[in-house]
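S.K.: Next come a sequence and a model predicted from it.
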Amino acid sequence: MNAVAVHRFEPDSPGAGLVALLTAYHLRTEAEKGVPVSDPAALPARYRAEIEDPRAAFADDVVLVARHGDAAVGCLVVTAPADGRAELKRLWTVPELRGHGVASRLVGAALEHAVEAGARTVALSVWEWRTGALALYGRLGFAVVDPWDERDGLVCMERAV
């Protein structure tokens, strides 16, 4: 799918597409955890904060947005490196474009950014039931590591850059 472009979410970027992606991500994640909510207002406060003001919630991070034409079709957050390690968070692509390389492009752009920012490794955590994401990360060179987050069902992965 060549018509997908990945760009950095800047302060003057249109925010509605990112908000919709983050909302879908959090609603789906809560449903997969067994605590479905139908209204974003019922999400935990830390997730509502990301939806209500992503610029503030990710002020120290880089947010990447994939676009297909004018539509936002994917997002990914890259944290600033700490002790040489950046973290990927909130990878989400719209379901109808999964399998078309959107997530791979987002991760590729994130890895490039991490290198430019001085990271030596990039880490992430993913729920064990997200088998497609686990397979993608494995194909992109991430390996399972000892967990830094002890929540049940969370898989921690890392790769050098």
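M.R.: Nice, thanks for sending it over.
S.K.: all contacts plus neighbour counts: C-alpha atoms, from now on.
M.R.: OK.
S.K.: Strands along the protein, start to end?
M.R.: Ranges of strands within the chain are 4-8, 62-68, 71-78, 85-93, 121-127, 143-144, 154-160, based on DSSP state E.
S.K.: which of these is buried the deepest?
M.R.: Compared across these, strand 71-78 shows the largest average neighbour count, a mean of 25 (mean count of other C-alpha atoms under 10 Å).
S.K.: how much space between the closest residue to Leu140 other than its chain neighbours and Glu32?
M.R.: Nearest non-adjacent residue to Leu140, counting by C-alpha to C-alpha, 6 or more residues apart in numbering: Ser104, 7.9 Å away. Distance from Ser104 to Glu32, counting by C-alpha to C-alpha, to the nearest Å: 23 Å.
S.K.: And for Glu128?
M.R.: In terms of C-alpha to C-alpha, Glu128 sits 11 Å off from Glu32.
S.K.: who touches both of those two?
M.R.: Contact criterion C-alpha atoms under 8 Å, 6 or more residues apart in numbering; residues shared by Glu128 and Glu32: none found.
S.K.: quick check: longest helix of the protein.
M.R.: Ranked by number of residues, the top helix in the chain under DSSP state H is helix 16-32.
S.K.: here's the one I want to compare it with:
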Amino acid sequence: MSTTDAPSVVVHRFDPDSPGDGVTALLTAYHLRTEAEKGVPVDDVAALPARYLAEIVDPSSAFAGDTVLVARHGNAAVGCLVVTAPVAGRAELKRLWTDPELRGRGMASRLIGTALTGLADGGAHTAALSVWRWRTGAIALYEGLGFAVVDPWDERADLVCMERVL
């Protein structure tokens, strides 16, 4: 891949007052894909578990106090990452999603890098995340960015918990 193949992506914080921000579509794609990968495909967004539906319907409320990063390619939202507010110096990264057609071009790394820089600048000392065991590409990405598998804090089957010291 040459540098001309890489999309020009700008990462910014989600603006809850901007309905065209694209976060809803990104979260919808993330949750529908995740449910399908778990073996419980959902054809209608309304059939998603309530906690996931709440994120789609009202991301501003669902992620109040958290930071939502959005990657843009031109005018299109093509990636997102939620960074929870740190508790005792530890924050969690979740809901990483990038447009499947643009994967492999560094967007996820840029989202995570922006999150890690913001956390370190804000005084957090640990970034944590959980990822489904079958998302081997994501696990390899996280390991390449310095995350290591740790004892689980979430006991759901097939979930891998990882952390990185900042």
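M.R.: Looks like it came in fine. Predicted model only: the values in this text are computed from it and were never measured.
S.K.: Just the TM-score for the two chains, thanks.
M.R.: Remark: TM-score between the superposed chains equals 0.97 [TM-score structural alignment, normalised by the length of structure 1]; 161 aligned residues with a C-alpha RMSD of 1.0 Å.
S.K.: Asp39 of structure 1 is nearest to which of the strands of structure 1?
M.R.: Closest to Asp39 of structure 1 of those is strand 85-93 (C-alpha to C-alpha; 18.7 Å).
S.K.: and that closest one, which stretch of structure 2?
M.R.: Strand 85-93 of structure 1 lines up with residues 90-98 of structure 2 when matched by TM-score structural alignment.
S.K.: what residues does the matching stretch touch?
M.R.: 26-27, 30, 78-86, 107-108, 119, 124-130.
S.K.: how far is it from where the chain is centred?
M.R.: On the basis of C-alpha atoms, centre = their mean, to the nearest Å, stretch 90-98 of structure 2 sits 4 Å off its chain's mean C-alpha point.
S.K.: so how much does that stretch differ from structure 1 once superposed?
M.R.: With mean C-alpha distance after the TM-score superposition for structure 1, stretch 90-98 of structure 2 departs from structure 1 by a mean of 0.3 Å once superposed.
S.K.: list the contacts for the residue mapped onto Gly113 of structure 2 from structure 1?
M.R.: Taking TM-score structural alignment, the alignment pairs Gly113 of structure 2 with Gly108 from structure 1. Counting by C-alpha under 8 Å, 6+ apart, Gly108 of structure 1 touches no other residue.
S.K.: on that earlier part again, what is the burial count for the residue nearest to Leu140 of structure 1?
M.R.: Look at Ser104 of structure 1: counted by other C-alpha atoms under 10 Å, it has 15 neighbours.
S.K.: And Ala115 of structure 2, by the same measure?
M.R.: Neighbours around Ala115 of structure 2, by other C-alpha under 10 Å: 23.
S.K.: Same question for Asp58 of structure 2.
M.R.: Asp58 of structure 2 has 14 neighbours, counted by other C-alpha under 10 Å.
S.K.: again, but for the one 4 residues further on
M.R.: Burial of Ala62 of structure 2, expressed as a neighbour count using other C-alpha under 10 Å, amounts to 15.
S.K.: any idea how far the residue nearest to it when sequence neighbours are not counted is from His31 of structure 2?
M.R.: Once flanking residues are discounted, Ala62 of structure 2 sits nearest to Glu55: 5.2 Å by C-alpha to C-alpha, 6+ apart. According to C-alpha to C-alpha, Glu55 of structure 2 stands 10 Å off from His31 of structure 2.
S.K.: the more surrounded of the two?
M.R.: More crowded of Glu55 of structure 2 and His31, by other C-alpha under 10 Å: His31, with 22 against 18.
S.K.: what's that one in contact with, if anything?
M.R.: 48, 52.
S.K.: Quick one: residues contacting Val37 of structure 1.
M.R.: Val37 of structure 1 neighbours (C-alpha under 8 Å, 6+ apart): 27, 30-31, 43.
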